[in-house]
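>>> need a structure here:
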Amino acid sequence: MPILYTTKATATGGGRAGHAATEDGVLDVTLTVPKALGGDGATGTNPEQLFATGYSACFLGAMRFVAGQKKIKVPDDAKVTATVGIGPRDDGTGFGIEVSLLVDLPGVERSQAEELVAAAHIVCPYSHAMRTATEVDVSLA
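Sure, this is the predicted structure:
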């Protein structure tokens, strides 16, 4: 697969309670553990929020891409809401995530909206990774 864009982000500190930033400094966040996961509820973000933000934006972009190919107008107020949950896996060996997407396409006929959503779910790289359990290269520095 030819790579068109690459970015890097680094997390430091306690992982879920620490700091993360992209190498260009555009994204620079304090990480905190939500109360539901045993944290103190301090102001900050967490990996699930970042994943939900990225997935919703990517899916909306994929939908606009597909709509452009099909000459369908996506309204300016279209939105995608990603819900990301985390919990222990049934096999007891770690944690898993659960994701759902809610797409709002005001003014688009339902059958056309369903067609766009189905096609975007094929095109979106986040959807593809979730669906195919993409392999991740993990190495030690």
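
>>> only C-alpha atoms for contact and neighbour calcs from this point on.
Will do.

>>> buried set for stretch 112-119?
Judged by neighbour count (16 or more other Cα atoms under 10 Å), stretch 112-119 contains these buried residues: 113, 116-117, 119.

>>> so which of those comes closest to residue 129?
Checking the buried residues of stretch 112-119 against residue 129 with Cα to Cα, the nearest one is residue 119 at 15.2 Å.

>>> this one next, for a side-by-side:
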Amino acid sequence: MNALYTAEALTTGDGRNGHARSSDGKLDLELSIPKEMGGSGVGTNPEQLFAAGYAACFHSALRMIGRQDKADVSDSAVGARVSIGNLDNGGFGLAVELEITLTNVDHATAQQLAEKAHQVCPYSNATRGNVDVTLTVTDD
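So this is what the prediction gives:
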């Protein structure tokens, strides 16, 4: 891979109960374990950060594919749900649901665009084979 950009971040404290900061200072936030996992839920958590990053990255890929296919993706949105849970082997795993909204194309076209975006999105390529990713295309 020929790297176009490299992001750097450092976490301090107690991992999920700590602090995260990017090398340029644009990301600077407190981390905490979600209440659902026994934590305070005061700060953000890695799953929220992953959801935001995946949604943004997939949305960019979707808009690029839309432009290539000359489809109207001007009124589009991508939401991400990232779940963490126990694996059978005693470790932890993630699952992702991406909700893709394309209001200016028919459902079949929206589904095709989403599938194409899933092939080029860097997050999709990184998770493929490791994380269950579900694409849900909505019309509203």
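
>>> Can you show me the strands along the second structure?
Secondary structure of the second structure (DSSP state E): strands at 9-14, 17-22, 28-30, 76-86, 92-102, 132-138.

>>> and for the third one, what are the contacting residues?
Contacts to strand 28-30 of the second structure, defined as Cα atoms under 8 Å, 6 or more residues apart in numbering, come from residues 17-22, 43-44.

>>> ok, of these, which come out buried?
Buried members of the contacts of strand 28-30 of the second structure, counted by 16+ other Cα under 10 Å: 17-21, 43-44.

>>> so how far is residue 97 of the second structure from the residue most central in space within the second structure?
Nearest to the mean C-alpha position of the second structure, by Cα atoms, centre = their mean, lies residue 54 at 1.9 Å. To residue 97 of the second structure, residue 54 of the second structure is 10 Å away according to Cα to Cα, to the nearest Å.

>>> cool, and residue 85 of the second structure?
14 Å.

>>> Which one of the two is surrounded by more residues?
residue 97 (17 against 11; other Cα atoms under 10 Å).

>>> Please tell me I have it right and that one contacts residue 124.
No - here residue 97 of the second structure does not reach residue 124: they are 11.3 Å apart, not a contact under Cα atoms under 8 Å.
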